[in-house]
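J.: Quick one: sequence plus predicted model below, questions after.
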Amino acid sequence: MIKQKEANMALTAQTDHQMRIRLPADVKEWIAMEAERNERSQNAEIVFRLKQSREAQSEKAPSAENT
């Protein structure tokens, strides 16, 4: 299991892009608390929530068939 996790981390390091952002202190604290509660890294928590938001937005957008 550990070797698979290390392999995934190496692959992630090669394929993911980095982005520096500034967060208000209260948002940073909230992310830290939520990440701990969900047993994720803060990065993983942010990525998870952004993907959820993107998915919810795409569900609300009209499809090409309806236009």
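T.: Received, thanks.

J.: rest of the way, CA atoms for contacts and neighbours
T.: Will do.

J.: Which residue ranges of this structure form helices?
T.: For the chain, the helices defined by DSSP state H occupy 2-15, 25-37, 42-60.

J.: Who are the packing partners of the longest one?
T.: Going back to what we said before, that points to helix 42-60. Under the contact criterion of 3 or more Cα pairs under 8 Å, 6 or more residues apart in numbering; DSSP states H and E, helix 42-60 touches helix 25-37.

J.: dropping in the other structure now:
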Amino acid sequence: METPDKGAGTSVYLATSPEVKDASGLFFDDKQRRRELSEAGRSDALARQLWEVSKELVGVSTL
């Protein structure tokens, strides 16, 4: 687990750096290291399935 300062580093970097002002749809880790999302991470069908399972697990019927 990271310290709060280190954990916030990527969020602060993304919010303040002009280098990434136009970046969208990318995964950032450890500030500047970018990775493309996997196919599963871009899947609308899997996102819907995850949402349905999550609702069931927390006992929410509609949102």
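T.: The structure has been received and is ready for your questions. Quantities reported herein were computed from a predicted structural model and do not represent experimental measurements.

J.: Give me the TM-score for this pair.
T.: The TM-score (TM-score structural alignment, normalised by the length of the second structure) is 0.34; 32 aligned residues with a Cα RMSD of 3.1 Å.

J.: Just put the helices of the first structure in CSV and tack on mean neighbour count.
T.: Converted to CSV, the helices of the first structure look like this (neighbours: other Cα atoms under 10 Å):
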stretch, mean neighbour count
helix 2-15, 10
helix 25-37, 13
helix 42-60, 12
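
J.: All the helices of the second structure, residue numbers only.
T.: Using DSSP H, helices in the second structure cover 4-16, 44-58.

J.: Could you save those as a markdown table and add columns showing distance to Arg34 of the second structure?
T.: Listed next are the helices of the second structure as a markdown table, based on distance: least, Cα to Cα, whole Å:
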| stretch | distance to Arg34 of the second structure |
| --- | --- |
| helix 4-16 | 11 |
| helix 44-58 | 21 |
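
J.: For Arg35 of the second structure, which of the ones you listed is the nearest?
T.: helix 4-16 (13.5 Å; Cα to Cα).
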